[in-house]
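Asker: sharing a model that was predicted from the sequence below.
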Amino acid sequence: MKPYVFITRKLPEEAIKPLLEKFEVHMWEHEAISVPRDVLLEEAAKADALFTMLTEAIDEELLTAGKNLKVIANMAVGYDNVDVAAATRKGIAICNTPDVLTDATADLTFGLLMTAARRIVEAAELVKQGNWQNWSPLFLAGKDVHHKTIGIVGMGKIGETVAKRATGFDMNILYYNRTRKPEAEEKLGAVYVSFDELLSKSDYVVCLTPLTPETRGMFSREVFRKMKSSAIFVNAARGAVVDETALYEALMAVEIAGAGLDVFEREPIRADHPLLTLPNVVALPHIGSATLDARTDMMQLCAENIEAILEGRAPKTLVNREWLTRVRS
């Protein structure tokens, strides 16, 4: 029998053509509705491979149910929804989709920064609602981006690409990361600083750090108090790195000037969430990599990783390197 692949969202068949040609493939029938947990567990129990989204919890329960699982391809760079250690113990390869979405996510991140700085959403809505009645010298005046200081927290590939965008605006670039990036410093003029120094000096604090036990809730009320009162906070990483109550309180107390958010602790965010009541918050529905090109590339990379594993080859983007060592030993 052909290996069985379950895909947790409805995808264009062209993007997963190799899988359809070589394996038995079943897709959840909805594009915009998450697969129910009970269905996912049932499918995992008979699947050789899972093609998942970041909305699915790939935990011990699911991995135990998947007795035949050889690979899980997660359509995201981050894999905080996956218990990687448990998967490795069970001999299951975990793959993600780095690189192919770097530029798209960096574009969105910088666009979010500019949108929050220049009050673009406020201005667009004012026009649409028929409230543009006059003009004054400080009418919808925002903040300059050019020649200001951007502080990037999490200087991975996306962070470096955002920094590259910032050079076009003659921005001063600070960054904080677990490890220094000498090449980024040389090529982009980025300056490595402590977290506290970044907070105190940046006009724009951009969060691009992965979600880990160490980074969960790292942007607390104390952290926001260390930022300039004129600063804008941008988060295009994961919602849970931010204490959302603390962010709301900081904005209400004018401890920071505004926020641009593409991610939230719980997604989709509730329409009555306090952050959404504030005019100086730009909120997007987690669309960092949402271009047709990037999303298609992500789908194809997931398909290629599954195909490789099921055919006995090393995948292109393996998260748990220990798995490869075990397979080869």
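Answerer: That came through, no problem. Numbering: from 1, shown residues only.
Asker: use CA for all of it now, contacts and neighbours both
Answerer: Noted.
Asker: neighbours of Ala290, just the number please.
Answerer: Ala290 has 14 neighbouring residues, counting by other Cα atoms under 10 Å.
Asker: next: Gly217.
Answerer: 18.
Asker: go ahead and confirm it touches Ala240.
Answerer: Yes. Assessed by Cα atoms under 8 Å, Gly217 is found in contact with Ala240 at 5.9 Å.
Asker: shared neighbours of those two, which are they?
Answerer: Counting by Cα atoms under 8 Å, 6 or more residues apart in numbering, Gly217 and Ala240 have no contacts in common.
Asker: can you give me the helices in the chain?
Answerer: In the chain, the helices defined using DSSP state H lie at 17-22, 37-46, 60-65, 84-89, 102-117, 120-128, 157-167, 182-188, 195-201, 221-225, 244-252, 292-310, 321-328.
Asker: Ala257: what's its closest spatial neighbour, skipping adjacent residues?
Answerer: Distance criterion Cα to Cα, 6 or more residues apart in numbering; nearest residue to Ala257, sequence neighbours excluded, is Ser230 at 4.9 Å.
Asker: list the contacts for the one you found?
Answerer: Contacts of Ser230 (Cα under 8 Å, 6+ apart): Asp203, Glu255, Ile256, Ala257.
Asker: how far away is Leu275 from Gly217?
Answerer: Note on Leu275: its distance to Gly217, by Cα to Cα, to the nearest Å, is 16 Å.
Asker: included below, for side-by-side comparison, is a second structure:
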Amino acid sequence: MNYNHDMKIKIIFPEEFFTKAQLQKLKKYEVEFIPGNEIDLEKIESLFSSDSYILIVNPTYLKDNWNAFPVERVQRMKGLKALCLTTSSFSWIDTNKLAEMGIIVTNIPGAPTEAVAEFNIFMMFSLLRKLPLIVKNNWNMDYNNFLNNEAVGLTAGILGLGRIGTRVGELCRGLNINVCYWNRSKKESAFKKVTLEQLFQESDIVFNTLATPPELKGFINRDLLSKLKRDSIIISTSDTQVFDEAYIIDKVSKGELGGYAFESKDKKMTDFHGNVMVFPEQAYYTLGTQTNRASIAAETALSIIEDKPIIYKVN
């Protein structure tokens, strides 16, 4: 790209997670940290100037969250040369359109692996132990209707055997849970590989850890979901648009599916009937993840400016 030293770096990610050494490297260039929560991008005039810049950003801190970068808005960001996401997910960005506009998009696939994998297991136990039902019953246990389940001996089906999916499998195996998986591409793994149909037929627990590109939205349809056992549960720390989510929620509310757990900024557990657990978007949010993300984001931005091989370019 041969960017020169006039390139600016704008960062919507807390400065506290960067080390002094990382900040020193970044501040060779003009760096602007944009602090706060619920940040309205439209109110930051510098983002719409023609001065060239790289934007390091986590949608957690934005008003529009996962909808913060529609193509129409990005087209008005005349100086934007690279969008460095501090998330592993990038399906919320039209990466192909940005590529046509000459804008690089990068992500950070490995930073939250341990945090997110552990949270998947936490979500699993919340459903097996009927936590949503207990909470919505004023924290009272109903011994006639809230029979809990043990994890030992169950079968977990993992959708997407990337870093997070693999770690979820390892944690499940440590709990004496049988593990099978489906992956879009060929993988070398000690876990049992199955077809999508087999995964939904055999699994007591389905973990969605797919990094969901736009073409996979709605990929897990009613036909596949209808193959699940009546007591099966679904866990998702990835993009829930891969599912026919309305169908899942309806099945849980009717007692035709064991439970569903996911993360949302706007939805609440009390919005739903049955064993539906809604967490805030917290799976990734640990000290280890945040410092790792800051480190990778800093190196990525510097690679772009200094015309070095770009880490984790997705378009």
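Answerer: Perfect, thanks for sending it. Quick caveat: nothing in here was measured; it's all calculated off a predicted structure.
Asker: if you rank the contacts of Ser230 of the first structure by neighbours, which is first?
Answerer: Most neighbours among these, by other Cα under 10 Å: Asp203, with 27 neighbours.
Asker: picking up where we left off before, look up how far Leu199 of the first structure lies from the residue nearest to Ala257 of the first structure.
Answerer: 12 Å.
Asker: next: His286 of the first structure.
Answerer: From His286 of the first structure to Leu199 of the first structure the distance is 24 Å (Cα to Cα).
Asker: try Gly156 of the first structure
Answerer: Using Cα to Cα, Gly156 of the first structure is found at 19 Å from Leu199 of the first structure.
Asker: quick one, which of the two is more surrounded?
Answerer: A count of neighbours by other Cα under 10 Å puts Leu199 above the other of Gly156 of the first structure and Leu199, at 25 against 18.
Asker: got the contact list for the closest residue to that one other than its chain neighbours?
Answerer: Among residues not flanking Leu199 of the first structure along the chain, Met227 sits closest, at 4.8 Å (Cα to Cα, 6+ apart). Met227 of the first structure sits next to Leu199, Ser200, Lys201, Ser202, Glu255, Ile256 when contact means Cα under 8 Å, 6+ apart.
Asker: in contact with the last one, which residues?
Answerer: With contacts defined as Cα under 8 Å, 6+ apart, the neighbours of Ile256 of the first structure are Phe224, Arg225, Met227, Lys228, Ser229, Ser230, Ala231, Ile232, Phe233, Ala250.
Asker: any idea which of those residues is closest to Ala184 of the first structure?
Answerer: Set against Ala184 of the first structure, the nearest of these by Cα to Cα is Phe233 (22.2 Å).
Asker: apart from its neighbours in sequence, what residue is nearest Cys302 of the first structure?
Answerer: Using Cα to Cα, 6+ apart, the closest residue to Cys302 of the first structure is Ala73 (5.3 Å).
Asker: same question for Asn107 of the second structure.
Answerer: What sits nearest to Asn107 of the second structure in space, not counting adjacent residues and going by Cα to Cα, 6+ apart, is Leu85, at 4.8 Å.
Asker: what is the burial count for the one you found?
Answerer: A total of 25 residues lie near Leu85 of the second structure under the criterion other Cα under 10 Å.
Asker: that one contacts Phe69, doesn't it?
Answerer: No. Applying Cα under 8 Å, one finds Leu85 of the second structure not in contact with Phe69, separated by 11.3 Å.
Asker: OK, contacts around the residue nearest to the spatial centre of the first structure?
Answerer: Nearest to the mean C-alpha position of the first structure, counting by Cα atoms, centre = their mean, stands Ala237 at 4.2 Å. Contact analysis of Ala237 of the first structure by Cα under 8 Å, 6+ apart lists Cys207, Leu208, Thr209, Pro210, Leu211, Asp262, Val263.
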